[in-house]
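Below are the sequence and a predicted model; questions follow.
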Amino acid sequence: MNPLLNRLQPYPFERLRQLFSEVVPPGHLPAISLGMGEPRHATPAFVTQALVAGLGGLSSYPATAGEPRLREAFTGWLARRYGLQLNPATQVLPVNGSREALFAFAQTVVDASRASPVVVCPNPFYQIYEGAALLAGATPWYAPSDPARNFAVDWDSVPDEVWQRTQLLYVCSPGNPTGAVMPLAEWEKLFALSDRHGFVIASDECYSEIYFRDTPPLGGLEAAARLGRTDFRNLMAFTSLSKRSNVPGLRSGFVAGDAALVKSFLLYRTYHGGAMSPPVQAASIAAWGDEAHVIENRALYRAKFAAVTPLLAPVLDVALPDAGFYLWARIPDALGLSDEAFARALLAQYNVTVLPGSYLAREAQGANPGAQRIRMALVAETAECVEAAQRIVQFIQSLPLQKTS
């Protein structure tokens, strides 16, 4: 067996299952889960219809590069969303969901024969980054987010000797779980570091279409273009239909950026068997070509967060994020509960599931930045999310406060 498999840590939801293994929730309260970030709004009917209409394509092998119409759908969306002009033949590539691609990309980019390769990622983070780094033969380095700066990642905390060994940097904007969006100045800093040390930047942007401000989140390719980096050198953006169009089961997304990286990734995926099926391609073309359903979806999240956040704010340190569909809340110290104990007791007493923040981070530089926090995914209908918030308020108000010296 590959010995690198032994370096992988249990996935957060496996840890959650173990945490809850002996919990018996109250039977009189219906279960409400805010634990998993799985979109639950309805899939648009036209996407389903396009999927069914494309079933005739099952009789042929699909090309790994995808149909020309699909790649043109990608570049058309990039032009409308970000004002970018990319070559559909050389600068975009379909992938079977951003998760699969984010993992596979590290296997393409990392050269394990070089001394002590490093993959830098934010902390807290999406655990795929860590697993991809480990199985590529690299060492992850965790850059902490700073609550005092709207959870911006403290890239300055990464030592220069780490940057010198870095081959790949994962960024996530809007961030999971914090919802923070990277500003242009932060992108400029990372591009300068990439130029100096030669590492590749993988920009995870799967939450880009769920936002709460008037201005859409800045994308990595958009930032590069604004800074005159129109060749997108050493930059690849990853996006997905899962959150944008409520089709997590479709497993459809694309990557875009540096043509040289796209070429190498296509070579890897040709051997890896990463081709997208014809029906999924047909459904994806339909989804990327329509914006009305995305606007409706965003409005649902905005209404939901507007209803839930004020309910929780009096009892938790929580605020409306820049984007995404998570609330990243700090548990009051006066409750005397760890994030694990809080999640376990909440399920046991009120049948609401939340994810302990420490499961989404690693202890690094002397601290786990997810400790004493919980992630709440507001993916259910508004009424269910409001009910969950009300139960959380009742739960916290029922707890005795700890005496402080």
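It's in.

For the rest of this, base every contact and every neighbour count on C-alpha atoms.
Will do.

A101 - nearest residue in space that isn't next to it in sequence?
V95 (6.1 Å; C-alpha to C-alpha, 6 or more residues apart in numbering).

Wait, that neighbour touches H272, no?
No - applying C-alpha atoms under 8 Å as the test, V95 and H272 come out as separate, 11.6 Å apart.

Contact partners for T48?
A283 (C-alpha atoms under 8 Å, 6 or more residues apart in numbering).

could you pull out the strands for the stretch 1-150 of the chain?
32-33, 92-95, 118-123, 139-146 (DSSP state E, counting those that start in this stretch).

any chance of these in a markdown table, with mean neighbour count and distance to S358 too?
Converted to a markdown table, the strands of the stretch 1-150 of the chain look like this (neighbours: other C-alpha atoms under 10 Å; distance: least, C-alpha to C-alpha, whole Å):
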| stretch | mean neighbour count | distance to S358 |
| --- | --- | --- |
| strand 32-33 | 20 | 18 |
| strand 92-95 | 28 | 30 |
| strand 118-123 | 26 | 10 |
| strand 139-146 | 21 | 13 |
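
want to throw these into JSON lines with distance to V162?
Output for the strands of the stretch 1-150 of the chain, formatted as JSON lines (distance: least, C-alpha to C-alpha, whole Å):
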{"stretch": "strand 32-33", "distance to V162": "39"}
{"stretch": "strand 92-95", "distance to V162": "30"}
{"stretch": "strand 118-123", "distance to V162": "7"}
{"stretch": "strand 139-146", "distance to V162": "8"}
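
Check it against this one:
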Amino acid sequence: MNLPERFSNLPEYAFPRLRALLDVHTPGGDVVHMTIGEPKHDFPQWVTDVIVKNAAGFNSYPANDGDDALRGAIAGWIARRNGVTLDPDRQVMALNGTREGLYNAAMALCPEGKNGQKPAILTPNPFYQVYMVAAISVGADPIFVPATAATGHLPDYASVGAEMLNRTAIVYVCSPANPQGAVASRDYWANLISLAEQYDFRIFADECYSEIYRDTPPPGALQVAQEMGADPERVTIFHSLSKRSNLPGLRSGFVAGGPESIAQIKLLRSYAGAPLPAPLQAAAAAVWADEDHVAENRALYREKYAIADEVFASVQGYMPPEAGFFLWLPVEDGQAAALRLWKETGVRVLPGAYLAQGSPGNNPGEGYIRVAMVAPKDDTQGGLIKLRDCLYR
């Protein structure tokens, strides 16, 4: 059976490509995994107690959109973090991880046409691959906008011009950025929101890394939109406990925004969603309500920022990440560098080109490797030193 034509030319996902590149070769040392952004710090131990206490909930179908306690805890966190008051019944929906939300929000909210033309969905380049597939799935044109050193590693969406902006239905922004660790400032958000108001498109703000930063909390898109008095439907935000609380396996995230937008996303989810089991919702509610473990987690990443800054201090072009837990390291050829590193040291990293679109010589990721600093401090330090000594000396 043939796939729908729109899916027939999808590029292979990054990690199968990486396995094909590396796994036919013997590693040159003890394997050090620095590819996937799967946090390895301890999660709060009391999470298990909450799940056990609420285990009877496995005997019932869970609330599809998140129960009252979970949505209330999420709304409370948004109020504390961003100073934005949302109605937990109408403006918040729990997600089974944010990948689901980032994809389904496009399914629910992208129009079939814009100003009589095929809609466009703009994404950064490099980017989280779900953005592209969401655009293709709704029959929109995915437009890849460079997020390079020249643009502060964030996409300059105004640069696409009025003709494209008139077709634009949705833009994705990841701040802090995956993979570069750049943070959208208040001015960046304000300028983008003004552009969205002018050309009537939606902003999907992927803020999953917002609680891992050096010194200053990254500003939230919803916060800036409220300060500007923007249309409440203009900005939709996505968050997760995966990075904030080291709970990628809990699959707890949320989407929040204008009541009309959330109503449409809820409608789709009532048919296509996969709700979080009730005991896990109880655990997620407790985790969103607690900040102590988040501060402890952030302190561990700050130690690894310091290690990376020291290890790569003499590397030309090294860019200390503002936030998140990835390094975006400059190399001559990311694929060749990843292969060499694997064969000589056993350190496993991701070629930057696998996270971007573009032909050879025109792919903004091809001169980089992405390195995840998710392992414990000593393991991270050892891997970074091996990487430096292999590729930069």
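Sure thing, it's come through. Because the structure is a prediction, the values reported are computed rather than measured.

how close does the residue nearest to A101 of structure 1 get to L241 of structure 1?
11 Å (C-alpha to C-alpha, to the nearest Å).

what's the answer for L346 of structure 1, then?
From L346 of structure 1 to L241 of structure 1 the distance is 32 Å (C-alpha to C-alpha).

Doesn't A202 of structure 1 belong to a strand?
Yes - counting by DSSP: H, G, I helix; E, B strand; the rest coil, A202 of structure 1 falls inside a strand.

Report the contact partners of it.
102, 168-171, 235-238.

now, which of the residues you listed lie within helices?
With DSSP state H as the criterion, helices contain L102 from among these.

Mind putting the contacts of A202 of structure 1 into TSV with neighbour count and distance to T64 of structure 1?
As requested, those are arranged in TSV below (neighbours: other C-alpha atoms under 10 Å; distance: C-alpha to C-alpha, whole Å):
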residue	neighbour count	distance to T64 of structure 1
L102	22	16
L168	27	24
L169	23	25
Y170	21	24
V171	24	26
L235	26	21
M236	24	18
A237	24	18
F238	25	17
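
Just put the contacts of A202 of structure 1 in TSV and tack on distance to A180 of structure 1.
Shown next, in TSV, are those (distance: C-alpha to C-alpha, whole Å):
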residue	distance to A180 of structure 1
L102	19
L168	21
L169	17
Y170	15
V171	11
L235	20
M236	19
A237	17
F238	17
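
Out of the contacts of A202 of structure 1, which is nearest to T309 of structure 1?
Lowest distance from T309 of structure 1 to the contacts of A202 of structure 1 (C-alpha to C-alpha) belongs to V171, with 26.2 Å.

which position in structure 2 aligns with that closest one?
Correspondence of V171 of structure 1 to structure 2, assessed by TM-score structural alignment: V173.

ok, now A104 of structure 1?
Counting by TM-score structural alignment, A104 of structure 1 lines up with N104 in structure 2.

I'd like to know how many residues surround its match.
21 (other C-alpha atoms under 10 Å).

For it, give me its contacts.
N104 of structure 2 neighbours (C-alpha under 8 Å, 6+ apart): 134, 265, 268.

how about the closest residue to the first one other than its chain neighbours, what does it touch?
Counting by C-alpha to C-alpha, 6+ apart, the nearest residue to A134 of structure 2 once its immediate chain neighbours are dropped is Y103, at 5.0 Å. Counting by C-alpha under 8 Å, 6+ apart, Y103 of structure 2 touches 130-131, 133-134.

so how far does the longest helix seen in structure 2 sit from its counterpart in structure 1?
Identified as the longest helix of structure 2 according to DSSP H is helix 292-311. With mean C-alpha distance after the TM-score superposition for structure 1, helix 292-311 of structure 2 departs from structure 1 by a mean of 0.7 Å once superposed.

buried sites along stretch 348-365 of structure 1?
Within stretch 348-365 of structure 1, the residues scored as buried using 16 or more other C-alpha atoms under 10 Å are 348-362.

before we move on, what about stretch 271-279 of structure 2?
Result for stretch 271-279 of structure 2 [16+ other C-alpha under 10 Å]: buried residues 273, 275-279.

Put together CSV for these, with secondary structure and distance to R202 of structure 2 on each row.
Shown next, in CSV, are those (DSSP: H, G, I helix; E, B strand; the rest coil; distance: C-alpha to C-alpha, whole Å):
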residue, secondary structure, distance to R202 of structure 2
G273, coil, 22
P275, coil, 25
L276, coil, 27
P277, coil, 31
A278, helix, 32
P279, helix, 34
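
Could you dump those residues into CSV and include distance to G382 of structure 2?
As requested, these are exported to CSV (distance: C-alpha to C-alpha, whole Å):
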residue, distance to G382 of structure 2
G273, 42
P275, 40
L276, 37
P277, 39
A278, 41
P279, 38
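
re earlier: more neighbours: which of L346 and L241 of structure 1?
Under the criterion of other C-alpha under 10 Å, the comparison of L346 of structure 1 against L241 puts L241 first, with 23 against 20.
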